[in-house]
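In: Structure, please.
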Amino acid sequence: MPRGDGRLNHDLDPQDKGPQDACGVFGIYAPQEEVSKLTYFGLYALQHRGQESAGIATSNGDKILVYKDMGLVSQVFDEAALGALTGHIAVGHARYSTTGASVWANAQPTLGPTKHGTVALGHNGNLTNTHRLLELVEERLGAARAKEMREGGVTDTSILTALLGWDHYDSVTETALELLPHVDGAFCLAFMDEDTLYAARDPQGVRPLVLGKVPSGGWVVASETAALDIVGATFEREVEPGEFLTINADGVHSQHFAKAEPKGCVFEYVYLARPDTHINGKSLQAARVEMGRQLAREHPVEADMVMPTPESGTPAAVGYAQGSGIPFGQGLVKNAYVGRTFIQPSQTLRKLGVRLKLNPLREQIEGKRLVVVDDSIVRGNTQRAVVAMLRESGAAEVHLRISSPPIQWPCFYGIDFPTREELIGVTMSVEEIREHLGADSLGYISVEGMIAATEQAEERLCTACFTGEYPIEPPVDAKHLLLNQPVEASS
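Out: Purely as a prediction, here's the structure:
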């Protein structure tokens, strides 16, 4: 999977679709700043959360302008485009589609009319009650509008944008506070009208959202603290689950539309968020290193070198080396200029598999017993190719260690895993997976060990993709995805 921070291991095999990210949102209210450029750099820091499309909306207090297109942030925007986006408020979005097709019409921010102007909205997450929300569209905006949305390949974001335009109340704030208790699922929202920036986070706080302050006195909301760092904003606090913020000339105002019931996504700690991000006060780099140490305790092995699958496996590999006393080394070199491509490799190149993006350091590998650390296994195609490559390069033994438990259940909250039938952790036991991958041994971290590494209370985390315990009711039309039972895991 292409990652904006360079972590490309799940896209090493074009046929091996890994866990696709949630989206990234960024919002800023800063009268003294070039908000379009700050938003551009904020989205650049969040590129790993979505690579399909990018967009920025700005307001000068009188009108909203929006520019969005398919592609990476650096491909969508140039100096001319950013220069035309004037104003003191901005909302930006980097999209990966979990609902709706990957087409320009679904790029965000989405625009919609309100009683007194326009709203531009960016959404990170995935809603679970879109059928009910479409009923609200019919009740509040009319049957014709609801029919149009149903027939037009509606996204959950476009439904929210439409409902924010309900003219029953005199302000966007009143409309949002009435609407949000009706919304189920995972959502972090950054949206704006002509004079105010708004932010909201679902009562479970599944996806991260933070508030920061720029030196000139303006305010920023973003999916990750790394986006605050890149624009020079200081971290103030996390947006609380169930909290709604309004940010304008009067400052930051907070209201709660629901009681907080925290269930942060544990996969953010394992893989999704950048390693230089903090969630709930915890450095994700430190959490991932500790997952590696825990792996060494749970699955020790005699070996000569610990190496990562670049680059998302690196922190855990460092931790495994620290915990085991086995030297850390780099056994694979990644092509730094491999990006997103729509060109299918020729049959000759396809046979080479991961060699398009990784190449072995034979002198580091030959004759050695290797521990290869990765963050997760989805279908297993990439890991199988890596094991074969290492053996061809003369590795004496290859031991795989994975810093998350087997993925066995679909996510309904913003991560686009393959179907259960495609998840290798569902269709095979651990021993069968080891044999399929061609490894000498295979060890996954335990759920308990993973949670301990996050330093978060178990009851405050969502572990549904590993345990099948869903904190929010899955969509009614998706419950068939839960029917087949996982293979009994054994180590």
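In: For the rest of this, base every contact and every neighbour count on C-alpha atoms.
Out: Fine.
In: Can you list the residue ranges for strands in the stretch 151-300 of the chain?
Out: 185-192, 197-201, 210-213, 219-222, 234-238, 243-248, 251-256, 264-265, 278-279, 282-283 (DSSP state E, counting those that start in this stretch).
In: Leu461 is nearest to which of the ones you listed?
Out: strand 264-265 (4.7 Å; CA to CA).
In: helices and strands around the closest one, which ones?
Out: strand 461-462 (3 or more CA pairs under 8 Å, 6 or more residues apart in numbering; DSSP states H and E).
In: coming back round to it: want to try TSV for the strands of the stretch 151-300 of the chain, with mean neighbour count and distance to Lys368 as columns?
Out: As requested, the strands of the stretch 151-300 of the chain are arranged in TSV below (neighbours: other CA atoms under 10 Å; distance: least, CA to CA, whole Å):
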stretch	mean neighbour count	distance to Lys368
strand 185-192	28	45
strand 197-201	28	49
strand 210-213	24	45
strand 219-222	30	44
strand 234-238	17	45
strand 243-248	21	53
strand 251-256	14	57
strand 264-265	24	37
strand 278-279	21	36
strand 282-283	16	33
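In: The helix with the most length in the chain: which residues count as buried?
Out: Under DSSP state H, the helix in the chain containing the largest number of residues is helix 284-298. By 16 or more other CA atoms under 10 Å, the buried positions in helix 284-298 come out as 284-296.
In: To compare against the first, here's the next sequence to fold:
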Amino acid sequence: MRTMPPSHPFDDDKLKEECGVFGAIGVTDAASFIALGLHALQHRGQEAGGIVTYDPEAGFHSARRFGYVRDNFTSQKVMETLPGSIGIGHVRYSTAGSKGTTAIRDVQPFFGEFAMGGAAIAHNGNITNAEALRRELIERGSIFQSSSDSECIIHLMARSLQRNIPERMKDALRRVEGAFSVVAMTRTKLIGVRDPRGVRPLVLGKVGDKGYVLSSETCALDIIGAEFVREIEPGEMVVISDNGKVTSSKPFEQQASRFCIFEHVYFSRPDSILEGRSVYETRRQIGVELAKEAPVDADLVCPVPDSGTPAAIGFAFESGIPYGMGIIRNQYMGRTFIEPSEQIRNMGVRLKLNVNRALIRDKRIILVDDSVVRGTTSRKIKDMLLDAGAAEVHFRIASPPTMWPCFYGVDTPDRDKLLAAKMSVEEMREYLGVDSLQFISLDGLYRAAGVAAGRDPKAPRYCDACFSGEYPVVPSDMIAKGFEMKTAAE
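Out: Got it, this is the predicted structure:
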């Protein structure tokens, strides 16, 4: 569910990040660790955040707020309401639920009271059979408090006959289809789970002798000085006790890993490590591959900041064309323009980006961006460059054409709003009004991510459904609503 407008209302030409999860156990003042971790994961969701902690003397405590972590979880007054050495947290940009309304009940983590004690969960991903599960649970007497698909997990746990929380969670998640990385907590345990295909990321870190953390990305470990231990494996559940003991199990049927390749392209922070690879280096290598596949005679390579910067650096290195900051991002736009006047809204992307006129005047510009979704922002940026005196504008895109929506935790427009689903590359070039337009190939993207042979069409290493239309998990809810899967002709 979308509970408030995105922080930058002119970012509608980007795929929106899913969510970020973080948990801590065995540390003094877990809430402070979690707040710092969520701050590092803020790029994964800016709508809202929440923290749940447990203290033996005070019980479970929860704080859920709209907006940024820095605005809600830095005051002493708030943090004093979250005592304890164990807790979990969540930042969100919603992908499921009733969009357009504001409800604090949709903000995670969710909490449930069971016969063996309370438990809280936070979920990154999307449940593709959530509506079918919801109907079944309501018919059997469940009363839902939110519109989030994640609440289904709590209700499934409540109906399990298992005798402890981890086993009930296994029961619940075996019913769930789609993508999930979950952090959960009881009074004495921190739990982390990834879906059998490992679509969304989750890592384990260590703090001191007995402290552990779970996080969506390694960059959140760095901010608290935690040691990276390893990634949680696809289909794995880890249970960490308050005495520092870590146990692992594989409760699901084994399936081929299909990690989301767009984590490498855009979602994860460039200072994170994914699958043992630097995200920054992968994005730089994407630029190298792009320069090999789509060379062009030009004077300057410029990124669309900040997401296009590493790829632009790689493109400039491989092509030998100078790199320059032809577009400057206003880093302090903040939330001033969440509800701008019509006059200010008409300024559009100029509120966020400004052209470095002295650098680009009379030059042939290669503009590198991570993706093209609707194409609206790309057209505006092209117009800004030409207005500032650029001689030519050539777009190079660090991902293949986005032709299909994502159903695994990414807020993607409907397919009929995706530019590449309606137009050929040449038609897109004409629509954008640029001198040339080229996307990296799917094979080139795989090579940049470390798969030297490129993409194996019979057994893809990654989930690349947004480019290929080949969904590793059937989106059953969406098919029931009329969504048409890729045909052989496509």
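In: Pick out the most distant pair among the buried residues of helix 284-298 of structure 1.
Out: Taking CA to CA, the two most distant members of these are Leu284 and Ala296; they sit 18.5 Å apart.
In: And Leu209 of structure 1, what's its match in structure 2?
Out: Alignment note: Leu209 of structure 1 maps to Leu202 in structure 2; criterion TM-score structural alignment.
In: Pull the contacting residues for the closest residue to its match other than its chain neighbours.
Out: Of all residues not flanking Leu202 of structure 2 in the chain, Ser216 sits nearest, at 4.5 Å (CA to CA, 6 or more residues apart in numbering). Residues near Ser216 of structure 2 by CA atoms under 8 Å, 6 or more residues apart in numbering: Gly20, Val21, Phe22, Leu41, Pro201, Leu202, Val203.
In: Map Ser216 of structure 2 across to structure 1 for me.
Out: The alignment partner of Ser216 of structure 2 in structure 1, by TM-score structural alignment, is Ser223.
In: before we move on, what about Phe66 of structure 2?
Out: Checking TM-score structural alignment: Phe66 of structure 2 goes with Met70.
In: Equivalent analysis for Ala421 of structure 2, please.
Out: Match for Ala421 of structure 2 (TM-score structural alignment): Val426.
In: and its match, how many neighbours?
Out: 23 (other CA atoms under 10 Å).
In: That one belongs to a helix?
Out: Yes. Counting by DSSP: H, G, I helix; E, B strand; the rest coil, Val426 of structure 1 falls inside a helix.
In: Contacts only, for the closest residue to it other than its chain neighbours.
Out: Nearest in space to Val426 of structure 1, with sequence neighbours left out and distances taken as CA to CA, 6+ apart, is Pro486 at 4.5 Å. Pro486 of structure 1 makes contact with Gln408, Gly425, Val426, Thr427, according to CA under 8 Å, 6+ apart.
In: Look up how far Pro360 of structure 1 lies from the match of Ala421 of structure 2.
Out: As judged by CA to CA, to the nearest Å, Val426 of structure 1 and Pro360 of structure 1 stand 30 Å apart.
In: now Met389 of structure 1
Out: Here the criterion is CA to CA. By it, Met389 of structure 1 lies 7 Å from Pro360 of structure 1.
In: next one: Gly92 of structure 1
Out: 39 Å.
In: what's the answer for Asp13 of structure 1, then?
Out: Following CA to CA, the distance that separates Asp13 of structure 1 from Pro360 of structure 1 is 16 Å.
In: Those two: who's more crowded?
Out: Taking other CA under 10 Å, Asp13 of structure 1 and Pro360 do not tie; Asp13 has more neighbours (22 against 18).
In: Which single one of the buried residues of helix 284-298 of structure 1 is nearest to Asp195 of structure 1?
Out: Nearest to Asp195 of structure 1, judged by CA to CA, of the buried residues of helix 284-298 of structure 1 is Leu284 at 35.1 Å.
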